[in-house]
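S.K.: After the sequence you'll find the predicted model.
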Amino acid sequence: MGRAVVVGAGLGGLASAIALRRAGWEVTVLERRDPPAAAGAGMALWPNALRALDALGVGAAARDAGTVEIGGGIRTASGRWLAHVDAADLRRRQGDAVVVLPRPDLYALLLAAGPPVRAGAGVTRVEPGDAATTAVVHDDAGGRHPAELVVAADGLRSAVREALRPESTVRDTGQTAFRLVADHALDAGGESWGRGEYVGLGPLPGGRTYAYAVAPSAEVPAGDPLPWLRARFAGWHDPIPAVLDAVVGPVLVHPLADLTPPRSWHHGRVALLGDAAHAMTPNLGQGAAQAFLDAVALAAEATTDPASLAAYEARRRPAAEAVARRSRTAGAVAAWRSPLAVAVRNGLTAALPAGAASAALDHLLGTPLTEETAA
């Protein structure tokens, strides 16, 4: 193979660098941050993410670094169960359960498994190239990086995408997410819905809990969010108040946004990947999983002929964008505020047969035989 330059050393960028090097590419990774690092609290790896990590050679290490969720589902703010996820049945159908681990730990695994990252190398311009000419990536230190393939993995606000596909824009959801780790052992994970806000919990190694909360951005005060979170969710079911009382480390605050789809995922020798191609809200827990699947597919399809990038896009775009649409819808439904809408939402969720819920989840995740999620 030829030379590949990966722009961005987030989870998707590191995954693509690993996959391309395993496929025989000479890979350079450019990252504007110095040192590169992944801020984050925790993350849940669903079976499709674990299968992709297996293809990258780090699946076993990711499983060892995390905690297997023993059960979960959806509850109301009072604690009434609306739906259950049977972890044993999920494992039977998918070959894996859900693994929850600290996001920085997963980042460290990928960083160690890939080629060296050139930190402090922000990209200023990309010449996309074509079938007759190589691409050239220019960094802010004056460096030039010729390549037969450029992977734009520089996130939701990708500078490469904005230059090449300006029609694709960031969409604010009007919601803000709070992510944190607590020194609290958890018996079961899952998500709880209120009116306009929701909370999720997952077990981390060492008797800790990963938690997230989402609330309307217009209601979020300035300053330290923790006292406000404790007051807002004080009347919710156990163990949510106890988890918020046991927070260790910072509370990470992020306005939630996704992306209007670009006309194409590739231009010349440049391929978009992960959030740069299909940034999605976190409601289905699929952002990183879809980036990992992109990385595996790109390494399988890309050659030194830029026309090969059409096969990558055809393989991944329908599924990834379908997941992004479903995730945005799921987030909007979870954040409904009207008492009537909330009652209808909760009633329909509780009435959904277990078999239908399992089928919908399998449709989202794909299967061990198909690897791709269904569109």
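M.R.: In hand now; what should we look at?
S.K.: When you work out contacts or count neighbours from here on, use the C-alpha atoms and nothing else.
M.R.: Noted.
S.K.: Give me the buried positions along the lengthiest helix in the chain.
M.R.: Criterion DSSP state H: the longest helix present in the chain is helix 309-334. Across helix 309-334, burial judged by 16 or more other CA atoms under 10 Å covers 309-310, 312-313, 315-317, 319-321, 323-324, 326-328, 331-332, 334.
S.K.: Just list what the next helix or strand after it packs against, helices and strands only.
M.R.: For helix 309-334, the following helix or strand on the C-terminal side (DSSP states H and E) is helix 339-351. When contacts are defined as 3 or more CA pairs under 8 Å, 6 or more residues apart in numbering; DSSP states H and E, helix 339-351 packs onto strand 81-85.
S.K.: what does the strand it packs on rub up against?
M.R.: Contacts with strand 81-85, where a contact means CA atoms under 8 Å, 6 or more residues apart in numbering, come from Gly71, Gly72, Gly73, Ile74, Arg75, Thr76, Asn346, Gly347, Thr349, Ala350.
S.K.: got the buried residues for that strand?
M.R.: Buried residues in strand 81-85, counted by 16+ other CA under 10 Å: Trp81, Leu82, Ala83, Val85.
S.K.: now swap in stretch 119-136 and tell me
M.R.: Buried-residue list, stretch 119-136, by 16+ other CA under 10 Å: 119-123, 126-130, 134-136.
S.K.: Spell out the residue ranges of the helices in the stretch 1-150 of the chain.
M.R.: 11-22, 47-56, 59-65, 87-94, 103-113 (DSSP state H, counting those that start in this stretch).
S.K.: Give me the buried stretch members for the last one, please.
M.R.: Think helix 103-113. So helix 103-113, judged by 16+ other CA under 10 Å, has buried residues Arg103, Pro104, Asp105, Leu106, Tyr107, Leu109, Leu110, Leu111, Ala113.
S.K.: all strands of the stretch 51-200 of the chain, in order?
M.R.: Assigned by DSSP state E, counting those that start in this stretch, the stretch 51-200 of the chain shows strands spanning 67-68, 72-76, 81-85, 99-102, 117-119, 123-127, 135-139, 144-147, 149-152, 170-182, 190-193, 198-204.
S.K.: another structure for you, compare them:
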Amino acid sequence: MSRPDLHALLLSHVPSHKIHLRKRVLSMLQSNENGVFVRTSDGSTHRCDILVGCDGAYSGVRQSLYSLMKKESDAFKNSEGGSESGGSIEEDWRASKLPLGPGNSYITIGDLISSTESDNITKVMLEEKLYITWHHGRTGLMGDACHKMLPNAGRGAVNAMLDAVILANSLYEVAKDASYPNIRSAFKEYYDERFPHAKADLESSKRIASTLSG
């Protein structure tokens, strides 16, 4: 199934009045027993019972959640390290071989770096990462926002859909009594179920990448 067809299928089951476009979350004002308060890109502020960030590897919800947690606890400040820097990637991958054609002809990543003007080389942060913290209070994360897979294993979309199913089931169980403790418990149940599987898939995709790179 193509992605457009999948999107159309999913959208067909959501009432149109529940879909709000051009409302990217810019910041989370607070998340506590009274609800989640967020400010969106159109300048409006919203109160939600829960907030789930499914907004990709550069998740604004994750950044807002972590910023809020850092303010609440000094212990959190060093618990989620940043992605691996470009410099360390260069050292790790210098000897990696890229085949050029028939036979044993190849070029290494180091060769490419050495033959390229420094002004034309840009260091970027790795997208691929498994975050330890997926939820706090009434806010949770799903998909690439909390576990960005390498593409070679084809597990990114599958894991995102599994996240959605498990979290939906966990929240359904507490829907009749959506108290603050129950919502937190639902997020924890979701995390406990999904984290080990996401970790295993990320490690698997890393091994595949290592094998393919020689």
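M.R.: Perfect, I can see it now. All values reported here derive from a predicted model rather than from experimental measurement.
S.K.: which residue in the first structure lines up with Lys23 of the second structure?
M.R.: Structural alignment places Lys23 of the second structure opposite Ala121 in the first structure (criterion: TM-score structural alignment).
S.K.: An error on my part: the question was meant for Ala157 of the second structure.
M.R.: In the first structure, Ala157 of the second structure lands on Ala288 (TM-score structural alignment).
S.K.: ok, that match to Gln175 of the first structure distance?
M.R.: Distance, Ala288 of the first structure to Gln175 of the first structure, by CA to CA, to the nearest Å: 20 Å.
S.K.: Same question for Leu244 of the first structure.
M.R.: For Leu244 of the first structure, the distance to Gln175 of the first structure - CA to CA - is 20 Å.
S.K.: swap in Ala112 of the first structure?
M.R.: 34 Å.
S.K.: List the contacts of the spatially most central residue of the second structure.
M.R.: Central residue of the second structure (CA atoms, centre = their mean): Ala145, 1.9 Å from the mean position. Applying CA under 8 Å, 6+ apart to Ala145 of the second structure gives the contacts Gly53, Cys54, Asp55, Gly56, Ala57, Tyr58, Ser59, Arg62.
S.K.: How about the contacts made by the residue lying closest to Leu149 of the first structure once chain neighbours are set aside?
M.R.: Nearest non-adjacent residue to Leu149 of the first structure, counting by CA to CA, 6 or more residues apart in numbering: Ala4, 4.6 Å away. Contacts for Ala4 of the first structure were tallied using CA under 8 Å, 6+ apart; they are Leu20, Trp25, Glu26, Val27, Thr28, Ala147, Glu148, Leu149, Val150, Val151.
S.K.: circling back: please type out the PyMOL selection for whichever of the contacts of Ala145 of the second structure turn out to be buried.
M.R.: The buried residues among these can be selected in PyMOL (16+ other CA under 10 Å) with this line:
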select buried, resi 53+54+55+56+57+59+62
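S.K.: any chance of the contacts of Ala145 of the second structure in TSV, plus distance to His135 of the second structure?
M.R.: Below are the contacts of Ala145 of the second structure laid out as TSV (distance: CA to CA, whole Å):
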residue	distance to His135 of the second structure
Gly53	10
Cys54	12
Asp55	14
Gly56	15
Ala57	16
Tyr58	16
Ser59	13
Arg62	9
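S.K.: Which of the contacts of Ala145 of the second structure are conserved in the first structure?
M.R.: Among those, the contacts conserved in the first structure (both residues aligned by TM-score structural alignment, their matches' CA atoms under 8 Å) are Gly53, Cys54, Asp55, Gly56, Ala57, Tyr58, Ser59, Arg62.
S.K.: What about those residues, which are in helices?
M.R.: Arg62.
S.K.: Can you tell me which of the kept ones among the contacts of Ala145 of the second structure comes closest to Thr108 of the second structure?
M.R.: Ala57 (28.1 Å; CA to CA).
S.K.: Secondary structure element holding the match of Ala157 of the second structure?
M.R.: Going by DSSP H and E, Ala288 of the first structure is in helix 287-301.
S.K.: and that helix, how far from the second structure on average?
M.R.: Helix 287-301 of the first structure, aligned to the second structure and superposed, deviates on average by 0.4 Å (mean CA distance after the TM-score superposition for the first structure).
S.K.: angle of that helix against helix 47-56?
M.R.: Using axes from the mean of the first three to the mean of the last three CA atoms, to 10 degrees, the direction of helix 287-301 of the first structure lies 40 degrees away from that of helix 47-56.
S.K.: Which members of the contacts of strand 81-85 of the first structure define the maximum pairwise distance?
M.R.: Spanning the widest gap among the contacts of strand 81-85 of the first structure are Gly71 and Gly347, at 21.3 Å by CA to CA.
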